[in-house]
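Undergrad: pasting the sequence and the predicted model now:
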Amino acid sequence: MSSEVRDLLRKYLPDYKSTRFGKIYTDTTEFMNIDHSDVIKLGNQHFLVLKNEAERRFGLVDPKYWVKRGKHLESGQPQILKLAFYEKFPMNIGPFKIECYRSPRKEARILELVKGDMRFMQGCSNNDEVGNNVRVLDIIRGKRLDIVVYNISVDHKTYFYEYFPDILEKYIGSCEAIKFLHDHDEKHGDVRRDHLWVESGTGDYRWIDFDYAFELYENPFGLDVFGLGSILIYLVGKANFTMQTLLDLKIEHSILETLNSGDYSVVIGNRVVNVRKIYSYIPESLNNILMHFSSSSTVYYESVDELLFDMRRCLKEIRGL
């Protein structure tokens, strides 16, 4: 098999330097076995595997062996291949119990739905010879929105007045993108801040990773709405506030002493939602949006439309219109 790979690379990548020539995989079921210098064949298309992708969260690196960074040999384009991987797990948010699971074919449907819509990652899907669905994704050149925000080197007050209005306006556009999915009876499924990227050059905000799905019978789109709220909380505070974070920021103890259990997130119990207690210049109307995601809230947003209505009104207030 190595000779076949060597012949492919000589044809399509004559300058490729490697001491290893792997196998050609037409069945991607055992994705853990597919590694550097192997080739995945989908129909008549060939993809050279360069490495496994990894997720970096909370200072840890978590390899994603079912996600391969590679190169499409016929075109020379770098691409990401997401192989079929299934998992299921429960999640509790306030009074809601949610069953979450991974669905490759759901992601394939969304890729088809959003083709040409640059608010989302782009790609296509194909099946390997045994029917595993493989998504072939274009690579977005850019950075996660939360990293872009974190790297704005100003104090919070300057950030809020000089940067946040433009960020909020573009974030509203990202929420409208999620509404587009809901209007077509689809869910993103894993709305969180590392899944919203800022593209270099254009500055466009773009959603990635659509393969999670969930069952929440009380509100079919509720988990997406909670995810949008969590991102907004980060954008308002320019950080996720835990008690340790607040101590590191040297927030006055007199302020910290005012925090109570109702000021924390209903989703992540140690995260402060009531940002106005930390920064008093946060408009009350904006803070009220954040408090819909607090453990003290008795009313949650039921749709992205409701969240958008309040955010648009707050944006006008912040801009002084």
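TA: Arrived safely.
Undergrad: C-alpha only now, for contacts and for neighbours.
TA: Noted.
Undergrad: any chance you could map the strands in the stretch 201-321 of the chain?
TA: Applying DSSP state E, counting those that start in this stretch to the stretch 201-321 of the chain gives strands spanning 205-207, 212-215.
Undergrad: give me whichever of those strands is most buried.
TA: Of all these, strand 205-207 has the most neighbours on average by mean count of other CA atoms under 10 Å, namely a mean of 24.
Undergrad: for the residue nearest to residue 276 when sequence neighbours are not counted, give its distance to residue 157.
TA: Nearest residue to residue 276 in three dimensions, chain neighbours excluded: residue 282, at 5.3 Å (CA to CA, 6 or more residues apart in numbering). The spacing between residue 282 and residue 157, counted by CA to CA, to the nearest Å, is 9 Å.
Undergrad: so which of those two has more stuff around it?
TA: Neighbour tally, residue 282 and residue 157, criterion other CA atoms under 10 Å: the higher count belongs to residue 282, 19 against 14.
Undergrad: and residue 188, how far is that from residue 284?
TA: Counting by CA to CA, the gap from residue 188 to residue 284 is 30 Å.
Undergrad: take the one below as the second:
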Amino acid sequence: MGTSAYEILTHYIPTFPRKRAGRIVTNTTEFMSIDYGDVMLLDGKHHLVTKNLSERRFGLEDPKYWVKRCRELETGKHHIIKLEFYEKFDISIGSIRSSCYRSPRKESRILELVDGDMRFMQGRTVLDEKGNCVRILDIIHGSELDIALDRIELSHEEYFNTIFPDYFVKFIGAVKAIDHLHQNHEQHGDIRRDHLLVEAGTKEWRWIDFDYTFGLRDNPFALDLFGLGSILLLLVGQREITARQVLALNQNIKVSSEDMALAMPHRLANIQKRYPYIPDTLNNICMHFSAKNSVFYSSVTEFVSALLTCFHELPVFKSARGRYPEV
């Protein structure tokens, strides 16, 4: 086998165009310069870069140049490879203030912790020749949770009485997965609707992207809790509900700032204002994440307990109980 990228590529992919062949990369520090046609040599394997990945942010595509989709030439398997990248920013939720950090090594620890646990993305860590922390991740074929919800062509009442009970059970399982991290003194760090995937085929819900961490001394897991609360509001409402949408439907409904989510003030937490048939027990859980609430869940373990109590008490979950005896 040759030593240039083109010679290596033609060995494994004889039809690969010469003009698209890049270079062999063993030091991934300058990840911005690594692009399509380059071959990363990592832990003795050659990985052809096929594209830079991006992330949806506020309806826009946000390029992530440190995240590459690659083909491992020796096996033909496709992977996502995350290169070492650091950043820091500050966030605030109500009175909570925190700095957030991107930590590749923290993500590597979690990948090792959840190895074989299919509630989470799977992968391994290797070091390049400069000691950079490179994560080689298995691709999960499926949809982000919010996209899966958008594809449901039912009225909210039909959704709530037919699909939501199963989704609620799946959500409880996803929350238990985060509790597992917390019991092992790890944060997820970036809990969002697009970081919970519904895997095609298995329909299992799986968490991705663990490389953020934040410094909260009083409750180091508070931001994970608020992220879970935001996902619950999305599930109960079937989609994001704003005060403007509620008022447009019925001018007689009064919506105040206390009805809105603390983490996202534009988003309705008091779902009963939009759908009066939401049971009080479930709506009360949602209201724990509202601006009105002054007593928040102290832990994800407590949140799981509230969800389980709700599941076993409410008639809407009767059919799901038979299908999920383990809940």
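TA: It's in. Bear in mind that the values here come from a model prediction, so they are computed numbers and not experimental data.
Undergrad: to residue 277 of the first structure, which of the strands of the stretch 201-321 of the first structure lies closest?
TA: Among these, the nearest to residue 277 of the first structure by CA to CA is strand 205-207 (29.2 Å).
Undergrad: ok, back up a step: between residue 188 and residue 284 of the first structure, which one's more packed in?
TA: Ranked by neighbour count (other CA under 10 Å), residue 188 of the first structure and residue 284 place residue 188 first, with 26 against 12.
Undergrad: how about the contacts made by the more buried one?
TA: By CA atoms under 8 Å, 6 or more residues apart in numbering, the contact set of residue 188 of the first structure is 178, 181, 209-213, 224.
Undergrad: what's stretch 126-133 of the first structure in contact with?
TA: By CA under 8 Å, 6+ apart, the residues outside stretch 126-133 of the first structure that reach it are 26-29, 41-43, 83-84, 104-105, 108, 125, 134-136.
Undergrad: go again with 10 Å.
TA: The contact list for stretch 126-133 of the first structure (CA atoms under 10 Å, 6 or more residues apart in numbering) reads 25-29, 40-43, 82-85, 103-105, 107-108, 125, 134-136.
Undergrad: just the buried ones from these?
TA: Buried members of the contacts of stretch 126-133 of the first structure, counted by 16 or more other CA atoms under 10 Å: 25-29, 40-42, 82-85, 103-105, 107-108, 125, 134-136.
Undergrad: if I look at residue 237 of the first structure, how far off is residue 140 of the first structure?
TA: Residue 237 of the first structure is 26 Å from residue 140 of the first structure, by CA to CA.
Undergrad: looking at the two, which is more packed in?
TA: Using other CA under 10 Å, the more surrounded residue of residue 237 of the first structure and residue 140 is residue 237, with 22 against 17.
Undergrad: once you drop chain neighbours, what's closest to that one?
TA: Leaving aside its sequence neighbours, residue 237 of the first structure sits nearest to residue 275 (CA to CA, 6+ apart; 6.4 Å).
Undergrad: aligned to that neighbour, what sits in the second structure?
TA: Using TM-score structural alignment, the equivalent of residue 275 of the first structure in the second structure is residue 271.
Undergrad: test my guess that its match contacts residue 289.
TA: No - with contact defined as CA atoms under 10 Å, residue 271 of the second structure does not count as touching residue 289 (11.5 Å).
Undergrad: need the overlap of contacts for those two.
TA: Residues touching both residue 271 of the second structure and residue 289 (CA under 10 Å, 6+ apart) are 233, 259-260.
Undergrad: what's the closest of those to residue 168 of the second structure?
TA: Nearest to residue 168 of the second structure among these: residue 233, at 11.3 Å, using CA to CA.
Undergrad: OK, contacts around the closest one?
TA: Residue 233 of the second structure is in contact with 239-241, 261, 267-271, 283, 285-287, 289, counting by CA under 10 Å, 6+ apart.
Undergrad: related to what we said a few turns ago, next, the contact list for the residue nearest to residue 237 of the first structure, please.
TA: Residues in contact with residue 275 of the first structure (CA under 10 Å, 6+ apart) are 233-234, 236-237, 240-241, 263-264, 281-282, 286-288, 290-291.
Undergrad: what of residue 53 of the second structure?
TA: Shown in contact with residue 53 of the second structure (CA under 10 Å, 6+ apart): 61-69, 80-82.
Undergrad: will you turn those residues into CSV that also has distance to residue 311 of the second structure and secondary structure?
TA: Below are the contacts of residue 53 of the second structure laid out as CSV (distance: CA to CA, whole Å; DSSP: H, G, I helix; E, B strand; the rest coil):
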residue, distance to residue 311 of the second structure, secondary structure
61, 37, strand
62, 37, strand
63, 40, strand
64, 39, strand
65, 42, strand
66, 41, strand
67, 39, strand
68, 40, strand
69, 40, strand
80, 37, strand
81, 39, strand
82, 38, strand
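Undergrad: how many neighbours does the closest residue to residue 160 of the first structure other than its chain neighbours have?
TA: Of all residues not flanking residue 160 of the first structure in the chain, residue 236 sits nearest, at 7.3 Å (CA to CA, 6+ apart). If you count neighbours by other CA under 10 Å, residue 236 of the first structure ends up with 24.
Undergrad: what's the counterpart of residue 236 of the first structure in the second structure?
TA: In the second structure, residue 236 of the first structure lines up with residue 236, judged by TM-score structural alignment.
Undergrad: and that match, how far from residue 287 of the second structure?
TA: Per CA to CA, residue 236 of the second structure is found 12 Å from residue 287 of the second structure.
Undergrad: mind listing the shared neighbours of these two?
TA: Overlap of the contact sets of residue 236 of the second structure and residue 287 (by CA under 10 Å, 6+ apart) consists of 269, 271.
Undergrad: residue range for stretch 291-301 of the first structure in the second structure?
TA: Alignment of stretch 291-301 of the first structure against the second structure: residues 287-297, by TM-score structural alignment.
Undergrad: thinking again about what came up before, for residue 97 of the first structure, state which of the contacts of residue 275 of the first structure is nearest.
TA: Distances from residue 97 of the first structure to the contacts of residue 275 of the first structure, taken by CA to CA, are shortest for residue 264, at 19.0 Å.
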